[in-house]
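> what follows is a protein structure lacking sequence information:
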């Protein structure tokens, strides 16, 4: 019987996850029940949200139970099936775990994907997966773009942020400003992703960040796509245009904070500028993924979108690959090749 290697959460992290929080185990594959199918996971998506799932805290999804594999989106091939809807040989993407094999069920989280329409199956974990749909629906539905907007994106060189800036261009923004860490990422924002301006947040205080944003947007910012939080969000709040819209996608600067969360201190500016800040979760738009994938795929064919993927290999490299998200050493959507 085949063995299944699984990346197990064995202790809840305090601050930055450590090797002692996890275990790599091999377990025999169970027999399939009627309606189930066996997925050979080829790739797993590594995302900042996974850090929150490791905590025993209220969230939009239950915490990962200790002793079970770390939850993750995967793409892979069906190698055995007792479901007529999911035949052997089909490729599927869905929410599974960092493990070499996952068991799916008809009516569950997996959906069949056509890998013949993309250069790599990994694209269903990046531009045509939850990442791309987060950028697409988060910007269009939550930020409510208007022609001529001045748009600001934090975490702009990341998998989601890099796409948001390009979608903003397609939808008629007059100026797109990105915030990223380090000169290389700032250069990539302009040279590859089409941003008009890039601000390096490293080494800057809230006041310095406030001034840097104001220099690029003297009349304020109309739409903000927020991925970082902390001091960056505080500086953004100091630069709102009247009736600005903020889409709150993530707060990556606080995910590994073992103490109390800092929170935003300039919320008062929402009142001053009659602005709105709304949380966004891509799960709300799953029924509309077909719509988003169709339009994003069209933009790709037309050469209006570019994207990058950073693929590390081996399930035994799961932790260092995951930690790249917080050190900023990944160049594109972080993906782990399992097979």
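That came through, no problem. This one's a predicted model, so the numbers in the text were calculated from it and none came from an experiment.
> contacts, neighbours, all on C-alpha from now
Noted.
> for the helix or strand where residue 212 lies, buried residues please.
Per DSSP states H and E: residue 212 is located in helix 206-216. If you call a residue buried by 16 or more other C-alpha atoms under 10 Å, then helix 206-216 has these buried ones: 206, 209, 210, 211, 212, 213, 214, 216.
> let me see the contact set for the closest residue to the second one other than its chain neighbours.
By that I understand residue 209. Closest residue to residue 209 apart from its sequence neighbours, by C-alpha to C-alpha, 6 or more residues apart in numbering: residue 235 at 5.7 Å. Contacts for residue 235 (C-alpha atoms under 8 Å, 6 or more residues apart in numbering) come out as 206, 207, 209, 210, 213.
> hold the first one in mind and look at this next one:
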């Protein structure tokens, strides 16, 4: 097969503070035929996730940054165009980590084959993929909700937060979601079945949250940080658990926040309320929990107790704008870019 032309989105420059479209550049490049053991992939769906903002920075983190000039990273659902792997046939669909590009060469051992008849292909980067597993592992391993307890989750209409609240309900806990705007709150409450949903943009947000948790908060699943966390902290119960999944409100900060140092007060709260706070990256739980997650999540979706919503954007060229909007909460559900048709 002759070389394939791939369109890709590269990191043009590292952002200082809030990123803009100038931090991205669209290029084309030739992708050669695969060598032994490799696959040539055609991207169908690209997942856009908040962690990608951290990969644009050179600051020390849990993963290596994207280098300037390199393709932006990301999980994809792709179809195999050409295979030199003995275990994967052309035409198969795979979950890969091939990034923001229309075509890619990958190692055949680095992908997971998907069954398109089992579930919609896009769910492999959503409710049945990394976001769903993040919710499952962080809540059950760190949050450990018990029947009758109260679980609060920020960004509750998003792919992680929506799953956290529903899994909490499945485990017999109360679920209180925090979301941005009346439409998202109505979705969280009326469609996902949370016990309450609070709009963090409301002027009396802190008072509404307090009223929604009359018995306090036993588990706070942290996705946001900032003002939302400040409203949650006084409501935490003795022995409350806080899985720290993300801090999206702080990702674009270019300097320390103004005002007094709140760390001593926070540490005093950790001590007096015997809080458990643990940051995590979902990959650390994959070996121990992923098989259970796939079994449980597939069953819950079939039963209707785990619902999901996707926000699909068409065209790889629209990925930068969609990503920037996500950092401001403009997406409604799991943000996915449809790069190409499911069937070539």
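It's in. Keep in mind it's a predicted model, so treat the numbers as computed, not measured.
> where does the TM-score land?
Put the two chains on top of each other and the TM-score (TM-score structural alignment, normalised by the length of structure 1) is 0.94; 333 aligned residues with a C-alpha RMSD of 1.6 Å.
> before we move on, the earlier item: will you turn the buried residues of helix 206-216 of structure 1 into TSV that also has distance to residue 295 of structure 1?
Converted to TSV, the buried residues of helix 206-216 of structure 1 look like this (distance: C-alpha to C-alpha, whole Å):
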residue	distance to residue 295 of structure 1
206	37
209	35
210	35
211	37
212	34
213	31
214	33
216	30
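> rewinding a little: counterpart of the residue nearest to residue 209 of structure 1 over in structure 2?
Using TM-score structural alignment, the equivalent of residue 235 of structure 1 in structure 2 is residue 231.
> next secondary structure after the helix or strand that its match is a member of?
Element membership for residue 231 of structure 2, per DSSP H and E: helix 226-232. Using DSSP H and E, the helix or strand that follows helix 226-232 of structure 2 towards the C-terminus is strand 236-244.
> need the contact partners of that following strand.
So strand 236-244 of structure 2 is in contact with 138-139, 142-144, 216-223, 273-280, going by C-alpha under 8 Å, 6+ apart.
> and if we set it to 7 Å?
138-139, 142-143, 216-223, 273-280 (C-alpha atoms under 7 Å, 6 or more residues apart in numbering).
> repeat for stretch 46-54 of structure 2
74-77, 100, 125, 248, 251, 323, 327, 335-339.
> so where in structure 1 does that stretch end up aligned?
So stretch 46-54 of structure 2 sits over residues 44-52 in structure 1, by TM-score structural alignment.
> cool, and stretch 292-305 of structure 2?
The aligned range for stretch 292-305 of structure 2 is 291-304, by TM-score structural alignment.
> buried set for that stretch?
Buried residues in stretch 291-304 of structure 1 (16+ other C-alpha under 10 Å): 292, 293, 296, 297.
> could you do stretch 270-282 of structure 2 as well?
Neighbour-count burial for stretch 270-282 of structure 2 [16+ other C-alpha under 10 Å]: 270, 275, 276, 277, 280, 282.
> ok, now stretch 120-134 of structure 2?
By neighbour count on 16+ other C-alpha under 10 Å, the buried set for stretch 120-134 of structure 2 is 121-134.
> now do stretch 141-155 of structure 1
142, 143, 145, 149, 150, 151, 152, 153, 154, 155.
> keep only those of those residues that are in helices.
Among the buried residues of stretch 141-155 of structure 1, no member falls in helices (DSSP state H).
> tell me where the stretch 151-300 of structure 2 has helices.
Assigned by DSSP state H, counting those that start in this stretch, the stretch 151-300 of structure 2 shows helices spanning 159-170, 182-186, 205-212, 226-232, 263-272, 286-303.
> distance from the last one to the middle of the chain?
A distance of 17 Å separates the centroid of the chain from that of helix 286-303 of structure 2, by C-alpha atoms, centre = their mean, to the nearest Å.
> now swap in the third one and tell me
Between the mean C-alpha location of helix 205-212 of structure 2 and the chain-wide mean there is a distance of 26 Å, by C-alpha atoms, centre = their mean.
> that helix against structure 1, how far on average?
Compared with structure 1 after fitting, helix 205-212 of structure 2 deviates on average by 2.8 Å (mean C-alpha distance after the TM-score superposition for structure 1).
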